[in-house]
Structures are given as C-alpha cells and as structure tokens.
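**Student:** got a predicted structure here, sequence first:
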Amino acid sequence: MKLLGWLLRAAFFLLVFALALNNQTPVVVHGLFGTRWEGPLALVLLIVLLLGVLLGVLVMVPLWWHARRQARLSSTPTSAPPPAAASPTPSPASRPQPDLPDAV
C-alpha cells in the first residue's frame, strides 16, 4: 500500500513538473503604482500559490491559539470532581419503546 502511495506522489510530481516545463512563457504582472514584473508563468503561479497558503495560515493562527488555550484550560481541573453516585441501570423491559407506524 505504501508503494502505491509513493507511485501516486511520483506521478503527481511528474505531471506538475511537466506542466511547469511547458509553461515557460513570460508573463507580465502589473502591480500598484505602475510597477511591473516579468517572469515565467509557472513561477508566477507558484508564488501566488505560496502567498495564498501563507495568508491562509496567518488567518488561522489566532484561531488555533484560541483553541489550544481553551483546550489547555479545560484539561486542567481546579478540583477533583465528586464521585458519581451509583445508580442502577434500567432493564430493557422498563425502557420506553419508540412509537412505530403500523405496517400496511
């Protein structure tokens, strides 16, 4: 199974690599205030992908910190909870049965 996973990863890498080699056409990226940058299409797409991932991580960091803080606060009890009183479990016959529609 591990071999199949590595083969799929290698095939995906070769596909992306072939697409990058086929997209070497220079493109012009027009920025703010008249700035321009010219580079290969594959490089521009890679940079945009990495910037998107970085922006997503930066947006999620405060949420992760908040969740970790909440988990840490809830995992450290201030005092031991009282032991639960032993209650007998009801027998199956005493449990209420759900109402089922009549068969036609």
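**Tutor:** Good, I have the coordinates. Residues are numbered from 1 along each chain as shown.
**Student:** from here on, just use CA atoms for contacts and neighbour counts.
**Tutor:** Noted.
**Student:** what about the residue nearest to Arg36 when sequence neighbours are not counted, distance to Leu50?
**Tutor:** Counting by CA to CA, 6 or more residues apart in numbering, Arg36 lies nearest to His30, which is 4.5 Å off, once chain neighbours are set aside. From His30 across to Leu50, the span is 19 Å (CA to CA, to the nearest Å).
**Student:** what is the neighbour count of Trp65?
**Tutor:** Using other CA atoms under 10 Å, Trp65 has 11 neighbouring residues.
**Student:** structure two is appended below for comparative analysis:
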Amino acid sequence: METNSVDKITKAKKRVKELKGFYTHLTIYIFINLFLMVAKLVGSHFYGNAFMGPFWHFSTFATPFFWGIGLSFHALKVFRKNPFFSKKWESRQIRKYMEKDRKEAEKYK
C-alpha cells in the first residue's frame, strides 16, 4: 500500500516537472519572439525596410513559425495528446498481432 502512494507521488512530481518545463518553454518563446518583433518594427520605423538586411526579415518571422512547431510537439507530449498513436490504434495493433499469432499456431497443429 505504501509503495503505491510513493509511486503516485513520484508520478505526480514528474508530471508537475513536465508542466513546469512546458510553461517555461512557452514563456521564453513569447518573450523572445516579442522582442524580435518589436526590434523589427522599431528598427524598420527608424531605418526603413532594409533594417539589418534581408536575413533579419526572414529570421524575424521564421523563428516564431519553426519554434512554434517545436513548441506544439512539446505541448502534445506534455498534455499526453498523440494524434498518431492513440489508444484505439494500440488496441487495433494488439488485436492484429494476436490474430496473426493465432493463425500461425493453427497452421502448425
């Protein structure tokens, strides 16, 4: 009984650590990308559209896009959402392999 409660506490601590990591990641994402956007807007206002060259223009908008993809995968992992390998998919695979094993066993009878 006592080990069960210890396991629950350990799982809960791990879950809280995962959530804290995600929210830290999200906070950093927001602040860094806000800084990039504000720097681009202010710099463009004072120095024109050529502010820091074409690479800066690309990276200003590519950073939130590609980082956002990574952040989305992080969220899927933390919130236990897996659109590719759901519980339904797992049960279908288990049934498929059990049926295959049953057929092989019948073949050798």
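**Tutor:** Alright, I've got the coordinates. Keep in mind it's a predicted model, so treat the numbers as computed, not measured.
**Student:** list the TM-score for the superposed pair.
**Tutor:** Here the superposed chains carry a TM-score of 0.31, computed using TM-score structural alignment, normalised by the length of structure 1; 43 aligned residues with a CA RMSD of 2.3 Å.
**Student:** just checking, the residue nearest to Arg36 of structure 1 touches Gly39?
**Tutor:** No. Between His30 of structure 1 and Gly39 there is no contact under CA atoms under 8 Å: 11.5 Å.
**Student:** overlap in contacts, those two.
**Tutor:** Residues touching both His30 of structure 1 and Gly39 by CA atoms under 8 Å, 6 or more residues apart in numbering: none at all.
**Student:** mind listing what's buried along stretch 67-83 of structure 2?
**Tutor:** Neighbour counts over stretch 67-83 of structure 2 (16 or more other CA atoms under 10 Å) mark Leu71, His74, Ala75, Val78 as buried.
**Student:** so where do the strands sit in structure 1?
**Tutor:** 26-30, 36-40 (DSSP state E).
**Student:** closest one to Gln70 of structure 1 among the ones you listed?
**Tutor:** Ranking these by proximity to Gln70 of structure 1 (CA to CA) places strand 26-30 first, at 43.4 Å.
**Student:** report all helices and strands that that closest one contacts.
**Tutor:** strand 36-40 (3 or more CA pairs under 8 Å, 6 or more residues apart in numbering; DSSP states H and E).
**Student:** quick one: list the elements packing against the strand it packs on.
**Tutor:** Strand 36-40 of structure 1 packs on strand 26-30, going by 3+ CA pairs under 8 Å, 6+ apart.
**Student:** since that was my last question, I'll sign off now.
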